[in-house]
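Enquirer: sequence? don't have it. structure:
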């Protein structure tokens, strides 16, 4: 039995989100405040014993606000009839609930919060515990469908309204008596919402595949179908001897009791301990002492109760349970290292966290029941671990789940955990705004690549290199080289880009030949992305006319232009116009391809654009060699001025004029040094090309 799909509707930040579950381990990644923890806590509450805590705040705030605003007039209208309490309650309930049934298909009730579970089985699985929940008799359908919902009925809502009627009616009277009742209106609405919360009932159903034909079952019946274990992020780790700590010691004792030899020993141990105690007549002495010590108190109590109080004694009861408890109290986890014995707490929380999780997994493995859905959930296993340890432990966890055939769900905000997980097993929770999040199922993304071997291979490679940064990012910047990275990093420390610097930005270094391959993931994750690339037209284009007629060799620009305009080989002039019209903004505003435009004065690279901006002439214009030498000394910039070409014997003239392009060409091996000199001399704003400035301003919006 395997849990194959979970759908969450109208719960906190999730309006209607589904994600599939892998047969082995599913990784749910997301930044803080993306909703993953609250969702896992809800699933844990549903699958474990006890009433699931559910509050009005668990309903998406947009839904609850819309509902209370809509029904406000209904409540006011019903109260204005000045009928008695029961009549008013009945009138309100009849307005909100169209029928006496609990089908709840009524516009004046907040759509139910529901969690749906699709459970699959294989041909050779024993389904005796699930057989009663078969809705579809199609032999090809090997799935069970369950829905767990939270919503009031007309009866529960009416009862809650009766219980809070006095408070609500008092708010109504205040509204009627004030000239400006704004604040009291809000208080009135708050009471309505509290009534709604008090009336919410949790119910469980099994259903057909469309979740339309449903049969209610007991909540306890549903929970008995799962063997569920949940380790939350707030797990205790210290090995303290006080209170409820010594977590590793207790777990190791519990695990050790499954050992056959130790189990047999524990069975015999009570008798072995009890025998010498009996021989020494310790039990008789304890009983006698207890009677003597309590005799006065017993006599006093006996008088008050008619003399019918029996004698009270202390007794010694030694059994397997008390021996295990004793082992828990007297046993401590130690680490042996080169002849030294260290306490549990000496190893640090990261190590203790790892051992604790492994002990829980090993204990759980022994309790797996093939007749149930076995699911082991770990919240943020990377807690207290440094990145390398996260990676090693994450890989071990992955292998462990596979070897032991345990289905698991792990939540994380660790890039290392993402890297060691296959893309098809990754699910990502991302906030769309402050009120809503979406879950992206990368098993579907991976399937979408299956028809393109080249792209599929590219994403396998990219996944291991830089994909995890994109998963958690608010914004993405794709750039070409080290100089771009240095420039952008420094720029984002400026006050101008303070708002952008507060966001989590993924910096992905990628050449112009590959940047366009990121289109699919940008579109899939709906993440705002700036693509900084070079115009890269032919280097030998030495005149304005030649430049404008030249074609770019940049595969990314050609690809995006071709998709936008239907022309595969645009000229530089075509690209200038494309950019000027804003057509380089792609995917409905998700991405911007930013490259050197007309304002960069025919520059084809970043360095050319920077020097052109600083010296205020185009990259084709030539200057005397002495000009470049003097400027380099004055500005203290690092770039190479070419040496003059030696003249032939019959030619005494030497061409000593060089363009910006010549300077950049000869500085090819010192690009990083050039950028360092720009930054260290504080010239970064004066030399900032417009195409980068415009791109960052777009990304900041």
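Expert: Received it, and whenever you're ready, just let me know what you need. In this text the structure is predicted, and so the values were computed from the model without any measurement. Numbering: from 1, shown residues only.
Enquirer: contacts, neighbours, all on C-alpha from now
Expert: Noted.
Enquirer: output the longest helix belonging to the protein.
Expert: Counting by DSSP state H, the longest helix found in the chain is helix 282-304.
Enquirer: as a check, name the ranges of all helices in the stretch 451-600 of the chain.
Expert: 453-465, 467-472, 482-491, 498-501, 519-525, 544-549, 555-565, 572-580 (DSSP state H, counting those that start in this stretch).
Enquirer: returning to what we had before: which residues are contacting the longest helix of the chain?
Expert: Contact with helix 282-304 is made by 277, 307, 308, 309, 311, 312, 313, 314, 315, 316, as judged by CA atoms under 8 Å, 6 or more residues apart in numbering.
Enquirer: buried sites along that helix?
Expert: Buried residues in helix 282-304, defined by neighbour count with 16 or more other CA atoms under 10 Å: 283, 287, 290, 298.
Enquirer: out of the contacts of helix 282-304, which two sit at the greatest distance?
Expert: The most widely separated members of these, counting by CA to CA, are 277 and 307 (34.0 Å).
Enquirer: structure B:
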């Protein structure tokens, strides 16, 4: 049995979202910028489908902000009514509800069928799915009305009144629901859900630090769980031997205690006791238990082998605090996973049919290589003897984890204003053969920071990639661009021949994107040539020809206005006329935009200054075409980084100002 998908309504940012879990893989990976709703999905599972203790943590502020406004309209309706029953009916009808729907698929296993039978809404033999709804809504409208009218102060709103009393009147109701959602029947309680689903969480706040005593206690507790659930079951004879040894030690120590406390016992008897009662003896016994030993008297040490100068290997043993935070974090997560799986295995009678483990941001303190292999290793650790495999929902900000995940398990979260959308990368389709494979390989080989970016910039080559950060800082000073430099902007070098291949994934993710590319003018023979007036010349740039603005003739490109360069949330930027000239490449356009600055400062550009100095003889702008071909790209970029004061070419300034003003969540 598996959890196939999750539907959440009116919970925090998640007004109406659906999350499909991977069908053929154990792990679903949630990615996206901060505050895009990833943690809210995990919290919804924990608060609605978790234990009763978790449910008690639900508060009024978990309700979507857009739904909180409903209480204001309810209060206005109540003020116009006189009859109590009418007011109660208004509360019942309009009080907002939060909802979590869980979709499960089941197989032919008898235990699966037993649970599924309690949830079936149809006898259609072609269907193998059931749906459970957990709704958090108003349960006691009469009490809410009476208390609100009797106890609220004059200036209190209904929201103010409910702020600390929300759980007094609202609670969970469980339903079995038809697959299409058009029929629902209330369940007596959540008993069937407990037989169906177990949720365990490894939170992002794991408090793994260098406080030896506190962290050792945590690891020791997890070690004890592992000891009792695996060692006790897997090697009963060995387990009993340990327990017998503890009892023998306690018996021996008790005899020692008798002698040590004999003097104290005699003194206590000398103080007398109430008449008619026998003075009791004080008996001191040593009592050991494996749980106490692990939790209070066990410390974790690390052993490593080192070769000495003489040749033999020495073993060094160091206390836990001398190991790095990353390794402590890894041990903690592995022990938690083992503990979760052991708890399920130990539930021989009431074992839940579906086990979901939620892992938040496992990359904390882990070095990149460990992050890279984490997905594979966690999949292996989920395999247990009976073949039961837990499902994992994992949120991450690690580009290394995504790089080794591929497309299929990735679910991308994007926030637009107060709404969140979730995009399933396994459903990304590309009509052009080979493009999807190219994108998969690109995601695997790069740092994948596009999934966490507020905005994206695709550049032609190394020079632009190195200089764009400085240009962004310059742009942030322009009117209407305040805060641009503080946004997380992904910069990718893709080249003019490949930029158009990213169109499917950019459209799919919806990230505001600027594509900076070159005019790449060629003559009738296909040879490089200056842009000039553009007559009888065309571009060799695949991005400009096939994507934006989808024009090939240089004259047509020069005639493009801003609207022609924009499609949805994507804008292309290529060279435009500046100072009466239009460059073919970034270097040529830069010369036209900074002719005076280069003339005055070339002596302070160690790598490219000599070539620039020669070009100043007849006027640097006049020789820009020849000069651009003589400037080493990386050398030129590094020279410019070391000597600020120049300005970005106009086509890049225009593009960056558009990107700065394009809303992140619009």
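Expert: That came through, no problem. Computed from a predicted model, the values in this text were never measured in an experiment.
Enquirer: one step back: from the buried residues of helix 282-304 of the first structure, which single one is nearest residue 411 of the first structure?
Expert: After measuring those against residue 411 of the first structure - CA to CA - the closest member comes out as residue 283, at 53.2 Å.
Enquirer: returning to that earlier point: out of the helices of the stretch 451-600 of the first structure, which comes closest to residue 58 of the first structure?
Expert: helix 467-472 (24.3 Å).
Enquirer: that closest one vs the second structure, average offset?
Expert: Superposing on the second structure and averaging over aligned pairs (mean CA distance after the TM-score superposition for the first structure), helix 467-472 of the first structure comes out at 1.7 Å.
Enquirer: show me what that helix is packed up against.
Expert: Under the contact criterion of 3 or more CA pairs under 8 Å, 6 or more residues apart in numbering; DSSP states H and E, helix 467-472 of the first structure touches strand 25-30, helix 415-419, strand 505-509.
Enquirer: mind reading off the mean deviation between the last one and the second structure?
Expert: Here strand 505-509 of the first structure is compared with the second structure after superposition; its mean distance to the aligned residues, by mean CA distance after the TM-score superposition for the first structure, is 0.5 Å.
Enquirer: which among the helices of the stretch 451-600 of the first structure is found nearest to residue 378 of the first structure?
Expert: helix 467-472 (19.2 Å).
Enquirer: what residues does that closest one touch?
Expert: By CA under 8 Å, 6+ apart, helix 467-472 of the first structure touches 29-31, 413, 415-416, 418-419, 428, 430, 476, 504, 506-507.
Enquirer: out of these, who's nearest residue 560 of the first structure?
Expert: Nearest to residue 560 of the first structure among these, counting by CA to CA, is residue 476 at 17.5 Å.
Enquirer: residue in the second structure matching that closest one?
Expert: Using TM-score structural alignment as the criterion, residue 476 of the first structure maps onto residue 456 of the second structure.
Enquirer: what segments of the stretch 201-350 of the second structure are helices?
Expert: Per DSSP H, counting those that start in this stretch, the stretch 201-350 of the second structure carries helices over the ranges 212-226, 232-234, 236-260, 262-270, 290-297, 325-346.
Enquirer: now the element after the host helix or strand of residue 3 of the second structure, going C-ward?
Expert: Assigned by DSSP states H and E, residue 3 of the second structure falls within strand 2-11. Sequence-wise, the next helix or strand downstream of strand 2-11 of the second structure (DSSP H and E) is strand 14-20.
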